[in-house]
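Enquirer: Pasting the sequence and the predicted model now:
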Amino acid sequence: MKKLFNLLFLCLLGTMLVACSNDENFLIRIDVQRVASDDSLEDEDMILDLITLDSIKSLLEEVKWEPEEEPEDAGSEDLIATLFYADEKDKPDELYLYRIWYNFDDTITIISNNEEEGYGKLDEEYADKLKSLLESEL
């Protein structure tokens, strides 16, 4: 019984160590700008609230990315969002630029400068939530 307990303890400890050493980037800030009808950029606003940032990050995980796909020319985007990620104290922030379009079918189209993401769509189930979170600061 003691061997079983020790084995279980070692497995649990190993799982915790792997989880703690995960190389996850943390979203620390988002700068959002609305694009006016004349393609000019309005004043930039920052999202710094940790709960809002976490919610936005979770919603962005629902985007169906197609890195190899080239989007059709859709005109000017509705929003530009710059996401600031940090992973370690000594490393500079990673910046991702998202060009965001609101579609008539209540979905969102995003073009990211991150090569692993590229072009993506967010379905209507999540799009409204993301839109309201991004625009809550505008």
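Expert: Right, received. Where do you want to start?

Enquirer: hey, let's count contacts and neighbours off CA atoms from now on
Expert: OK.

Enquirer: So Glu24, which state does it fall into?
Expert: Look at Glu24: counting by DSSP: H, G, I helix; E, B strand; the rest coil, its state is coil.

Enquirer: ok, now the one 3 residues further on?
Expert: Each residue gets one of three states, and Leu27 gets strand by three-state DSSP.

Enquirer: Contact partners for the residue lying closest to it once chain neighbours are set aside?
Expert: Sequence neighbours aside, Tyr85 is the residue nearest to Leu27 in space, at 4.5 Å (criterion: C-alpha to C-alpha, 6 or more residues apart in numbering). Shown in contact with Tyr85 (C-alpha atoms under 8 Å, 6 or more residues apart in numbering): 25-29, 93-95.

Enquirer: right, and the secondary structure at Cys11 would be what?
Expert: Cys11 ends up helix, using three-state DSSP.

Enquirer: Kindly apply the preceding question to Arg99 instead.
Expert: Applying three-state DSSP to Arg99 yields a three-state assignment of strand.

Enquirer: contacting residues for it?
Expert: By C-alpha under 8 Å, 6+ apart, the neighbours of Arg99 are 77-81, 110-112.

Enquirer: mind running it again at 6 Å?
Expert: With contacts defined as C-alpha atoms under 6 Å, 6 or more residues apart in numbering, Arg99 is in contact with 80, 110-111.

Enquirer: Ok, Glu88 next?
Expert: Under the criterion of C-alpha under 6 Å, 6+ apart, Glu88 has no neighbours.

Enquirer: Okay, one more to line up with it:
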Amino acid sequence: MRRLLAYGLLLLLAGCNDTMQHSATLEWAVINVKNSAADEIIIHDPKELEDITSYLSKTDWQPNTEPKMATHEDIILSLFIEVEQNMPERINEYQIWFEEDNSMTIMSNVKSEGFGKLQGKFGKPFKELLQQNIMGKDRVIDQHGQIENLELLHQFLKDTDEKRQASLELTRYTIEGAPIYWKVEYQEGQYNIEVDNREDNWGSKNIENYQCDKLTEDVTGSLTDYNFTSCEGGYEINLLSVTSE
């Protein structure tokens, strides 16, 4: 947040209400989440920046409209745009509300945009892109076998091996692309597991809770399965499967 405040004066000097010109380049983006532990999440990846620009371009805008919203925005997305080399970047700021039908309500500080609605077919993947950046900093991500932040799992295993209280968060994506959110708490020799599949149209669309006594590491060739065993109800639950290169 401090960095954004520092850029506040530049926002005024650089003409914050101009839309992106053809020659302008989106250099980086910053996500701010209300009441988040992280001050800001910075996006530099060129593909993600390109996707952000593409999704925003599909928004149905009502210029010079500033309706009063009943709730605070879910996130603030700031785009840092280079219009001319060696000159201050322009900052376009978007307040974004996530709606239940996967659409987005967006308010822009760009006069030619103003107030906008992004349809659900675009809002859903846009939300997923943003949430991956928000949550991906402190959780393991499993996207069809492509694992990010695996070191967090290794630290969790080390802590539990040493009988220390620990927690782990994980997002696994279904074949259809729906995120399943896992939260595991280890305390006094027991694993308390929460699985949130409310965004999976093919699942039970609820939050399920389990208690298990063991987390095993089963290796078969290049595949390592991390499974919870000795669970209430006799369940065996696969937490993650990792293929070594």
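Expert: Alright, I've got the coordinates. If you're wondering where the values come from, they're calculated on a predicted model, not measured in any experiment.

Enquirer: Would you mind reporting the TM-score between them?
Expert: Once superposed, the chains reach a TM-score of 0.75 (TM-score structural alignment, normalised by the length of the first structure), with 114 aligned residues with a C-alpha RMSD of 1.8 Å.

Enquirer: picking that back up, the residue nearest to Leu27 of the first structure matches what in the second structure?
Expert: In the second structure, Tyr85 of the first structure lines up with Ile81, judged by TM-score structural alignment.

Enquirer: Among the contacts of Arg99 of the first structure, which one has the most neighbours?
Expert: Most neighbours among the contacts of Arg99 of the first structure, by other C-alpha atoms under 10 Å: Ile110, with 25 neighbours.

Enquirer: Not including adjacent chain positions, what is the nearest residue to it?
Expert: Ile100 is the one closest to Ile110 of the first structure (C-alpha to C-alpha, 6+ apart), at 4.6 Å.

Enquirer: can you check Ala36 of the first structure too?
Expert: Excluding the flanking residues, the one nearest Ala36 of the first structure by C-alpha to C-alpha, 6+ apart is Glu42, at 6.7 Å.

Enquirer: And for Ser241 of the second structure?
Expert: That would be Asp225: by C-alpha to C-alpha, 6+ apart, it lies 4.4 Å from Ser241 of the second structure.

Enquirer: ok, now Leu79 of the first structure?
Expert: Arg34 (4.5 Å).

Enquirer: The one you found: neighbouring residues, count only.
Expert: Arg34 of the first structure: 21 neighbours (other C-alpha under 10 Å).

Enquirer: buried residues in the helix or strand hosting it?
Expert: Element membership for Arg34 of the first structure (DSSP states H and E) is strand 26-34. Neighbour-count burial for strand 26-34 of the first structure flags 26-34 (criterion: 16 or more other C-alpha atoms under 10 Å).

Enquirer: returning to that earlier point: which ones are touching the residue nearest to Leu79 of the first structure?
Expert: Arg34 of the first structure sits next to 42, 78-79 when contact means C-alpha under 6 Å, 6+ apart.

Enquirer: hmm, back to that, now do the SS call for the residue nearest to Leu27 of the first structure.
Expert: At Tyr85 of the first structure the chain is in strand, as set by three-state DSSP.

Enquirer: what does Met104 of the second structure align to in the first structure?
Expert: By TM-score structural alignment, Met104 of the second structure lines up with Ile108 in the first structure.

Enquirer: Next, work out how far apart its match and Ala74 of the first structure are.
Expert: Applying C-alpha to C-alpha, to the nearest Å, the value for Ile108 of the first structure to Ala74 of the first structure is 12 Å.

Enquirer: and what of Lys91 of the first structure?
Expert: Lys91 of the first structure sits 36 Å away from Ala74 of the first structure, going by C-alpha to C-alpha.

Enquirer: same question, Leu134 of the first structure
Expert: Separation of Leu134 of the first structure from Ala74 of the first structure (C-alpha to C-alpha): 20 Å.
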